[in-house]
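S.K.: Sequence and computational prediction follow.
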Amino acid sequence: MTSLSTGAEAMDGIYRYQRHIYDLTRRYYLLGRNELITLLQPPAGGSVLEIGCGTARNLVLAARRYPQARLYGLDISVEMLKSAERTLRNNNLEARVTLAQADATRFDAEALFGQAGFDRVFCSYSLSMIPGWETALQQAGKAVSAGGELHVVDFGSQTGLPDWFARGLRNWLARFHVTPRDRLQDAMAAIASETDGTLSFRPIYRDYARLGSIRLPG
C-alpha cells in the first residue's frame, strides 16, 4: 500500500509549480464542475466534504452558493493545500472551510474533522488521478451520512466524440497522470446496491465527462 508521504510526494512533484496556474488552465476542460455544485443542494446548516479539493476552487463556489453550509476538503498534496489555504484567505472563507491532508483511499473523517459523516460528499475530477480510485470511491461513500448524497464528476469515455479527439485527449491526460475511469458507472452502481442507495448517472458533453450521484436512504 502506498504510504501517505509517498503519495503526497508524487502529487507534490506534479503540482509544485502547476498549482499556480491550475485554475486558469483547467477551467477550459474540467467540464461539469459547476453543474455538480448546483446539484449538491445540502440542507440548511448541512456539511459538505470534497475529496481531492485541490486549490479549493470548488469549495469557494459551494460556500458562495450555500452560505449556511459547513465545508470541508481533503487532499494528499501539501502543495495543493498551500494554494487552497491562500484561496480561502483571499475569499475570507477560512472560518467556514476546514482543510486537511489525507489519502483519499484511507482517511479517517472523524480524526480529521471531528465528524464521521457528511450530508454531501463529492469528487470532482479527482478519481481519474487516484491509482486506487475504486477504493477512494468506496471511502467517499462511507463518509456520507444517512439520507445524504455522494456526487462525482470526471472524464467520460468520449463515446460521442470523434475517435481522433478521444485518443488525443487520453494521450494528453496521461502526461499529467490522469486516466479516465471507464468503469465509473459500474463502481457507483455497486456502491448504490450495497447501501440500498439510489443512483443517478449520465454522460455530459457527448460523454466528454460523466456526472453521477448516489442518494442514501434516510
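M.R.: Yes, it's here.

S.K.: contacts, neighbours, all on C-alpha from now
M.R.: Fine.

S.K.: Could you count how many residues lie near the nearest residue to residue 98 once chain neighbours are set aside?
M.R.: If the residues on either side of it in the chain are set aside, residue 98 comes closest to residue 72, at 4.7 Å by Cα to Cα, 6 or more residues apart in numbering. Using other Cα atoms under 10 Å as the criterion, residue 72 is surrounded by 23 other residues.

S.K.: what does residue 129 give?
M.R.: Residue 129 sits with 19 neighbouring residues when counted by other Cα under 10 Å.

S.K.: ok, back up a step: sticking with the residue nearest to residue 98, tell me its helix or strand.
M.R.: According to DSSP states H and E, residue 72 maps onto strand 70-75.

S.K.: same for that strand, what does it pack against?
M.R.: Packing contacts for strand 70-75, counted by 3 or more Cα pairs under 8 Å, 6 or more residues apart in numbering; DSSP states H and E, involve strand 47-51, helix 57-65, strand 97-101.

S.K.: Find the one among those with the highest mean neighbour count.
M.R.: Ranked by average neighbour count under the criterion mean count of other Cα atoms under 10 Å, the helices and strands packed on strand 70-75 are headed by strand 47-51 at a mean of 26.

S.K.: elements contacting it?
M.R.: If contacts are counted by 3+ Cα pairs under 8 Å, 6+ apart, strand 47-51 sits against strand 70-75, strand 118-124.

S.K.: CSV for the ones you listed, including distance to residue 187?
M.R.: As requested, the helices and strands packed on strand 47-51 are arranged in CSV below (distance: least, Cα to Cα, whole Å):
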stretch, distance to residue 187
strand 70-75, 22
strand 118-124, 14
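
S.K.: ok, and here's another one to check against it:
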Amino acid sequence: MEPDIELRNKKIERYYRLHSSIYDWTRWSFLFGREELLNRIPELPPNPRILEIGCGTGTNLTNLEYLFPDALIYGMDLSGDMIRQARTKVDKSRQITLVNGAYGDNKFNFEPFNLILLSYSLSMLGSQAEQIMKQVHRDLTSDGYVAVVDFSDTRFSWFQRWMKLNHVAIDGQLTSLLNRLFIPRLTQHKKAYLGLWRYLLFIGRRRPSADI
C-alpha cells in the first residue's frame, strides 16, 4: 500500500474510533437518501451477491437483507470499531458476512458481485476514489450494478473546508467519475438544508471494458 494512502487510512481509523459509538445517533441528521437509494435498486438475479464498501454500523446491510432475502451480502469497512458496531446488528444473520479491511487490498479475493453499494464512503477516499471505482468495475458481473449515495457539491467554501476536516471531499467530482465507468440508470442531485449542499443518488450498470 502506498505510504500516503496508508496514512490516510490510519487517520480515518482513528476518526471512527471516536465516532463509531455515536454514529447512528448523529448521522441521521445529514446522511440523506440512503433508504431511497436502496428502494430504487433494480431487480437482481436469484441469489445475488452484494457488497457494501464502507458498511459502517450495518444499517444498510440489514435493509439489503430485507429487500433481497435470497442474497449473499458482504459488508466491508476499514474501521474495526465500526465493524464491531455492525456485528451487534447482524450477528444472527446467515446472509451477511462482515469483513474488516481496506477494499482493493490484494489479500481479499472476492468472486464477482451483482451489486456493489457505496453509501457516503466514496467521498472519503480522496485520491483513491478513481482507483477504487476501477476496482469496483472489475469486481462486478458483466451485468452488475453499482449504487452510490454521497455528498456531491456545495456553493460554500467554508462548508467545503469544514467537510475536509472530517475527511470528506465535497467538490462535485463524483458524478463525472461514475459516468466514465458505468452506464447511468439513475442520476439525481438533491438539495440538503435549503441548498447548503447537494447529495448524489446514482445507480449504474457496468460499462464494457472496451468503452472505458
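M.R.: All right, it came through fine. In this text the structure is predicted, and so the values were computed from the model without any measurement.

S.K.: picking up where we left off before, ok, which of the helices and strands packed on strand 47-51 of the first structure comes nearest residue 93 of the first structure?
M.R.: With Cα to Cα as the measure, strand 70-75 is the member of these nearest residue 93 of the first structure (9.7 Å).

S.K.: re earlier: can you check which of the helices and strands packed on strand 70-75 of the first structure gets nearest to residue 1 of the first structure?
M.R.: Each of these was checked against residue 1 of the first structure via Cα to Cα, and the shortest separation belongs to strand 97-101, namely 17.5 Å.

S.K.: what's the closest one in contact with?
M.R.: Residues from elsewhere that reach strand 97-101 of the first structure (Cα atoms under 8 Å, 6 or more residues apart in numbering): 59, 70-78, 81, 85, 88, 112-113.

S.K.: again, only using 6 Å
M.R.: Taking contacts as Cα atoms under 6 Å, 6 or more residues apart in numbering, the residues outside strand 97-101 of the first structure that touch it are 71-76.

S.K.: Look up the closest residue to residue 195 of the first structure, ignoring the ones flanking it.
M.R.: Here the nearest residue to residue 195 of the first structure in space, its sequence neighbours aside, is residue 216; by Cα to Cα, 6+ apart that works out to 6.8 Å.

S.K.: which residues touch the one you found?
M.R.: Contact analysis of residue 216 of the first structure by Cα under 6 Å, 6+ apart lists 146-148, 197.

S.K.: do residue 82 of the first structure as well
M.R.: Going by Cα under 6 Å, 6+ apart, residue 82 of the first structure touches no other residue.

S.K.: Please identify which helix or strand holds the equivalent of it over in the second structure.
M.R.: Under the alignment (TM-score structural alignment), residue 82 of the first structure pairs with residue 84 of the second structure. Assigning secondary structure by DSSP H and E places residue 84 of the second structure in helix 80-90.

S.K.: can you give me how far that helix is from the chain middle?
M.R.: Taking Cα atoms, centre = their mean, to the nearest Å, the mean C-alpha location of helix 80-90 of the second structure is offset from the chain mean by 16 Å.

S.K.: mind checking how far the residue nearest to the spatial centre of the first structure is from residue 164 of the first structure?
M.R.: When the first structure is reduced to its mean C-alpha position, the nearest residue by Cα atoms, centre = their mean turns out to be residue 123, at 2.0 Å. Distance, residue 123 of the first structure to residue 164 of the first structure, using Cα to Cα, to the nearest Å: 28 Å.

S.K.: Same question for residue 151 of the first structure.
M.R.: Applying Cα to Cα, one obtains 30 Å for the distance of residue 151 of the first structure from residue 164 of the first structure.

S.K.: who's more crowded, the two?
M.R.: In this view residue 151 of the first structure and residue 164 are compared by other Cα under 10 Å, and residue 151 has more residues nearby, 25 against 8.

S.K.: That one pairs with which position in the second structure?
M.R.: Aligned by TM-score structural alignment, residue 151 of the first structure pairs with residue 147 of the second structure.

S.K.: I'd say that match and residue 117 touch.
M.R.: Yes: assessed by Cα atoms under 6 Å, residue 147 of the second structure is found in contact with residue 117 at 4.8 Å.
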